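>>> I would like to see how this sequence folds:
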Amino acid sequence: MYKLYKRCTLCSNKVRIIRLGFLRARSTKYDKEAAELNAGYVPHEVESLSLGRGYFEPPIRSNKPFTLVLPPPNITGTLHLGHALTTTVEDVLVRWHRMQGRETLWVPGIDHAGIATQVVVEKRLWKENRQTRHDIGRLRFQEKAWQWKEEKAKVIGQQLRRLGASLEWEREIFTMDQRCSNAVQEAFIRLFNANLIYRADHLVNWSCVLRSAISDIEVEHVNVEGPTNISVPGYEKPVEFGTLTKFAYKLKDSDEEIVVAMTRPETMLGDVAVAVHPEDQRHSGFVGRYLWHPFRKEAIPVISDPFVDREFGTGAVKITPAHDQTDFEVAKRHGLKHLQVIDETGNLTAACGDFSGLRRFDARDVVMTQLDNLGLLRGRQHHAMMVPICSRSGDVVEFLARPQWFVRCQEMATKAVQDVREGRLTIEPSHFEKTWFNWLENIRDWCISRQLWWGHQVPAYSCRIRGGTEGTLWIAAESQEAARRKAARQMSADEDSIEVVRDEDVLDTWFSSALQPFAAFGWPHQSEDLSKFYPLSLMETGHDILFFWVARMVMLGKELTGQLPFDRILLHGIICDAQGRKMSKSLGNVIAPEDVINGASLQALEEGSKASYAAGVLSEDELSRAVLGQKKMFPQGIPECGSDALRFTLMSHNVKNHFINFDVNECYTNKTFCNKIWQATKFVKLWFSNVSKGQDLREAEIDVRCLTLMDKWALSRLSFMVDTVNDGLRGYNFHVATAALKNFLYYDFCDVYLETTKRGLRIPNSPAAAGHCWTLLACLDIGLRALAPFMPTLCQHLHCHLPLFPGKEKSVDFPKDLNWRDEGVERDVNEVMDVVVAIRRLKKIFNVTAKHRPQVHLVNSSLHLANFGEIIQDLSACQAVNVSHQIEEVPLKNTVRDSVRDTEIYLVVPDELRRAIELDLPKMERKKEKLLKELEKMNKMISGDTYKVNATPEAQQIHSNKITSLEEKLSRIKYIQTLSSQ
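Model (predicted):
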């Protein structure tokens, strides 16, 4: 508010004026004021006319850009609601900064997703041609993968555009394009030369179906409480897990024995020792002696090691270093050999003697049978355990020692911990700091090689002197020729004598994506973009990839560029369905963003699932579950909601929560919110046109005395909303911002203020009408600009339709610091609204409608409400509202009474309506008794000792909602009974 003095054009007085700060530059290309708005909001019609980038973009006023990189979606399929959440969060932030006059750069990208893509392409290849990748060879398979990429990248791009993402599309990157390949190659070579990458035999997660190492994120741990059958690819019958088998090892030089327990009998063929706890007196006499392996016919030692849990099983643990992570470490401490008994295909190796060649789970029964024949079995029992499953293939993961490439992480991880502890790197929500410290302080070296055909081939070469006796030397280089030159220098040999073979493995997808923040700007070249846009302003992503992606970006970014790739991390939760269940193909509850945006019949949803099955993305079992899930969740299909309603719904939840429940019904409600704003815009356009015909509205100034109390209240609430939205966006509390926007636009503006203007607007040449026009336009203009980051398409469409004052232009800035707050006026109106709500409640209870010409008498000792009589009348839809100072002034005949604060309310109720309520009272009493019994039953159930343990979270929520509903119904009946007894 500016303190200016000028002759008011409305009443010719020299008075203080308000300059409504919503008029600034705007391009004429968006001038659609002459166009009429349709009768109602139809999402697809508005989105088809989207203006795209360029409307809400004021001139750049800041020399510090706001930069983001979109977490690259995998090309394994189409986007899901998790991607929609990520995209919306980032787009809201980008648009908010852009509307503040800050240069923004938001880089799109797509990830090649090595293992996942190879799996789906192989499925398609088999489904279409009954071929494997080995049938067509590596080069042709890569061509198929590139075809898949082109198809999916196009679809993903279309989805992102439909979500309204204002990305810099000309900067789009793909993690296997030439720019990224150069960065990956350079990063590997630098890390190798710095001795941070090395090659060694280590245990890795291995999928026998994929014949490749897989990352931890691709391993799902299935919890089994006892004997459980699990289907394993390639096996006709399910394999049993959840059983502990005990057997005896005989001492080599006596008849004594030591009993051990195992969950995987087939792995005992690779046992190289038995370990006991050093303080376990039961086995102290065995330490240092040797046991006889019944199948390999060789002695294995008994060792002592404090890792052994004396309380588990027999207190003696078999050591199989080649197939167990813990045993691998024990073997290193005790100098034990590694004996691999399962190969990369899942068959037993030659080291297994007579068992050689058997499939691993077929060998299980054979081994137990042989142990039983030898009299060595000592029983079986149920056993709870975690079974590692490959999420890509459904295979049971093996731990195999294979020659792999590893990144030394300890030193880099220590720096990443210090950066957070010392405040150089901020994580939001802050409780994830504990998780960050725990993981990085216990980090293991990172296996970055994969035995795949799709991905960045490792830029490392095995070099040896032809015919020489020296060993192999591994060289990291840009090409075979460069490797030969380096090897020749290091081996002091002629280049012509060096044999060079490139490693066939590819790099882990997370390695290339970890370079994204700087590879996107041309690193390793010191480009202008790199200097200007790196480090990023923020890294925003889901908390589930905090380690797999974010931590690795931090480690590699600091190591390779000398800078943190960003100084702030914002983590959002996992999208679940309305019942709080994670969305998954196995549950059939996955919702596609485009189905919410466009709407989809049940038949269309089923057809979409069938198309995914035909493409090899869904299995037959997953298809069946998906179709059943859709019938249950969406029996009538999904209604069209539009992208703006979807975005607003996603942002209406606290994205920092661990889980975010998405309900399509909530999304549809927000579509009606869009229509509410649409109708408000039509109202403002109509009345502005009418009033401008009756008086001159050329000046963007207004006498404060020409504003009614409700005008001032609306501007005050507008100012509060703008402050709240800015605070919410600054703190990444998007749900606070959306709540403030909806509360103002839907309730304060549309439901309250707009209704109070109709009386004044009916006299177009009055000062009140002019004040209403100014206020209506200010609220709508500023409200749309504040809403624009969340609902860009709707806001652009409506904002460019707003009427203009002659000679003035609209602002496209994000609003801030209006300074129109008047808390005194707000308190007065809050009191008025309490009275209005009470009158409406009385009318509803006694069925008083407009045909009864309702009358209300208000008694207020301070006569404070006298200034709001007409407002109360308009908002409560009453024929007459009389405000009195004393009760004696009120005719009490045929009235019912209620009170709010210091105001007594008397509603005139016709005799026929009162009699109807009285006749209904006995029925109400019976209903109350029934509700009380039901409520007592529910409360008794939830107070039971085992309720919290046995009832699922979904069931608990249903029961809570039921209790709330019962209490509301009882409260209503009691209220009616109380009023009727007056």
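>>> use CA for all of it now, contacts and neighbours both
Fine.
>>> can you count the residues close to residue 970?
For residue 970, the neighbour count with other C-alpha atoms under 10 Å is 18.
>>> here is the second sequence; please produce its structure so I can put it next to the first one:
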Amino acid sequence: MRKQLEKVYDPKQVEDRTYQFWLDGGYFHAEVNPDKKPFTIVIPPPNVTGQLHMGHALDETLQDILIRWKRMQGYEALWMPGTDHAAIATEAKVVAALKEEGLTKEGLGREKFLERAWEWKEKYEGRIVSQLKKLGSSCDWERQRFTMDEGCSKAVQEVFLKLYDKGLIYRGERIINWCPHCKTSLSDAEVEYQEKAGSFWHIKYPLADGSGFLEVATTRPETMLGDTAVAVHPDDERYKALVGKNLILPLVDKEIPIVADEYVEMDFGTGVVKITPAHDPNDFEVGLRHNLPVINIFTEDAHIAEGWGKYSGMDRMEARRAIVADLEAGGYLLSTEDYSHNVGECYRCGETVEPRVSKQWFVKMEPLAKPAIDAVRQGETKFIPERFDKIYYHWLENIRDWCISRQIWWGHRIPAWYCDGCGEMIVAAEAPTSCPHCGGSHFTQDPDTLDTWFSSALWPFSTLGWPDKTPELDYFYPTDVLVTGYDIIFFWVVRMMFSGLEHMGKAPFHTVLIHGLVRDAQGRKMSKSLGNGIDPLEIIDEYGADALRFMLATGNSPGNDMRFSEEKVKASRNFANKIWNATRFILMNLSEEITAPGLPDALEIEDRWVLTKYNNLVKEVTDNLEKYELGLAVQKLYDFIWDILCDWYIELTKTRIQAGGDTARDAQKVLVTVMTGTLKLLHPFMPFITEEIWQALPNDCESIMVAPWPVYDEALNFAEEERDFERVMAVIKAVRIRRAEMNVPPSKKASLHIETKFGPVFERCAAFMQRLASASQVEVAPEQNIEGAVQVITDSARVFIPMDELIDKEKELARLEREKAGCEKEIKSFEGKLANENFVAKAPAHVVEAERAKLQKLRERYEKILESIAAMK
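Predicted coordinates for the structure are as follows:
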């Protein structure tokens, strides 16, 4: 017995049950299959620190659309799921949870702390996976990975050892970004810059010989405690004679040299720059060139270290205020000016980052960056939109060595050991048993862990089994498309590119599809501080996952931000209801003998029209998806389903269905064929409702998920009949509009007298016009002339409606006069444009011809309006 649909579509009664049906059927699982082409997407692994937000919802929806589409196209489609350990963020969450219990990380100890971190991971990983399932994500959950699982950890260790052996990983003392709150180093990509109001303090640095002073301008006077020189440009005539002399460092009362360095900009500030090698990356490089001392004045939490008198123990801002006051009191402060500048903040906690010299582990980036640049320049990988490759190039061409060590416990431990006896460092997969230098047998492992992005950089191949040579790695790598937001190009995309090229010899994906951010209805970025975040799970609970997904896809264009609107979600829900109600009509009128989609032998003109429209839809939606124009594809689906299928074709079939017999069955067959085909096209966007309807309609596959994707069929291209039928539709629409303008109720019938050279088509479709244009009768002739009639004009026909059957003659004349005035205005505009010699000379010939054709049509319409006015007088 055929399945019946409930009267009202309720996502809560459908979505969880349907998702379980997919899981039970194993439809998400992909295997190595030599008979199929692979298509692979790796999920940007969500962190185990929180829950699904609207950015995740967009990202996962776009990926799911692509993977479902390719699965239906017959690819062995793998969507590799997994989660990220999110080192700094997770450790901060666990520390905060411990604090609520009155515990500390240090008091618990490393081993016990890591046990708590793994408990956190198990709890919150399960939560975010369940949320992804609520969205409908068709990931291969049988292959779910975690950046710290055994396989990924093995890959991380292998990469570290390989890069170390090649000399691409080293340990050294360099300037790094330090977060005083998280108490760890950060990579350049983990620092976010915000423009903030500050000050430029102009300070007098006296010459040691008493002959005068140099004026130094700085935004950070507190760092002057660590100054070891001032620098001027070697070509600056103002200071050439002073190079090599010494200055007295104010408040510290020690001598520091004046050095010449091209780093200094002569026309910025005073042309004199204080050099603090321990607390500024550029100063650090100047210090190396001039062999300057490196003096670290800050503790790990950004307080002034011991040994600095009254300033010791002060935090940065307190020390700044005290030092400025003392400079002013000592006569060293020359002036203060307002100044806005970019300030680096930790991307996790928002704390102002402190540049700091520290001994850390680094990856040499220059040898790795070049192949990654070449891969995009040579077309091995492309960005969509293409404009984002400029950001990619800029980042890689200006990249500094990557600081990969973190001073936290949660993460991959660095595989380096130090001999307790002599301090010898040994990098190895396992702890050494004997020191090659002194023969000692006691070792301590490096306490640091690796940057989170070090492991996620390997995600496209570590998840497939690398460094082992697995069948999955051979079959599914390189992956196909990476879908991600533009905000993590530096964090993740760049690192996956150079890692894939270095360790696999191939770029990890051929396409990077960049999407924008989901902003609120006012265009603001969603944030906790603004309180404008939208929980996708609440939206799903109220409107259903399909409505949210459809809203996120609608209007989406690669690389551009979009605005979330609950009104748009409601409109998407209404669209789902429209499809549901249309299907219920089909099912309620469906003959039992129709058990599968298939077309009848005889097709009416309206059948040929809808089949041509559907066939073109198949081609256009597929083309849009091939070009990653998901927003365009979904808009075309919406227009076809709502307008063509529901508002027109279903209405057109009602008379035939009511008549019964063969004509009813033929209409039913076309309805089922078009509806099932359209559901396939819609399925990647709205998977739940399409599956539920699919199971109720006659179909040829156990799940719409694995039903074959529709293909364009030249045999269904009835272009001539499509044009003919749309001439009839144009008349129906025009008559409806005219009746509405004249406030004629639908119940009031009026005869239609149609003058057209397409007589056979209009006669064939007279029944449609009677029913859909509220006509009492339809008369078709090559020429018509009815005195006192309302006239409706289309490109293919002139329709006369007896005035006395409709409305007041004077009102209609007034309306025609207004239409005449509007037409005159348009004609004048086009005539003026074509009379412009510059336009005619410079515009392409086809543009000029198109304008002339428009003018000719307007003139023809104007003549018909004049005829209509004359006929009524």
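>>> list the contacts for residue 326 of structure 1?
With contacts defined as C-alpha atoms under 8 Å, 6 or more residues apart in numbering, residue 326 of structure 1 has no neighbours.
>>> do the one 4 residues further on as well
Residue 330 of structure 1 sits next to 305, 319, 321 when contact means C-alpha under 8 Å, 6+ apart.
>>> swap in residue 506 of structure 2?
By C-alpha under 8 Å, 6+ apart, the residues touching residue 506 of structure 2 are 478, 500.
>>> one more: residue 652 of structure 1?
Residues in contact with residue 652 of structure 1, defined by C-alpha under 8 Å, 6+ apart, are 734, 735, 736, 738, 739.
>>> change it to 6 Å
Residue 652 of structure 1 sits next to 735, 738 when contact means C-alpha atoms under 6 Å, 6 or more residues apart in numbering.
>>> follow-up on the earlier one: of the contacts of residue 330 of structure 1, which is the nearest to residue 89 of structure 1?
The closest of the contacts of residue 330 of structure 1 to residue 89 of structure 1 turns out to be residue 321 (C-alpha to C-alpha; 46.2 Å).
>>> how about the closest one, what's its partner in structure 2?
Using TM-score structural alignment, the partner of residue 321 of structure 1 in structure 2 is residue 277.
>>> can you verify that match is assigned to a helix?
No. Assigned with DSSP: H, G, I helix; E, B strand; the rest coil, residue 277 of structure 2 falls outside any helix and is coil.
>>> only whichever of the contacts of residue 330 of structure 1 are buried, select them in PyMOL.
Buried residues among the contacts of residue 330 of structure 1 (16 or more other C-alpha atoms under 10 Å), as a PyMOL selection:
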select buried, resi 319+321
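>>> neighbours around residue 187 of structure 1, how many?
Neighbours of residue 187 of structure 1 under the rule other C-alpha under 10 Å: 21.
>>> kindly reformat the contacts of residue 330 of structure 1 as TSV containing distance to residue 759 of structure 1.
Below are these laid out as TSV (distance: C-alpha to C-alpha, whole Å):
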residue	distance to residue 759 of structure 1
305	88
319	88
321	86
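>>> closest to residue 212 of structure 1 among the contacts of residue 330 of structure 1?
The shortest approach to residue 212 of structure 1 among those belongs to residue 321, at 19.5 Å (C-alpha to C-alpha).
>>> cheers, nothing more for now.
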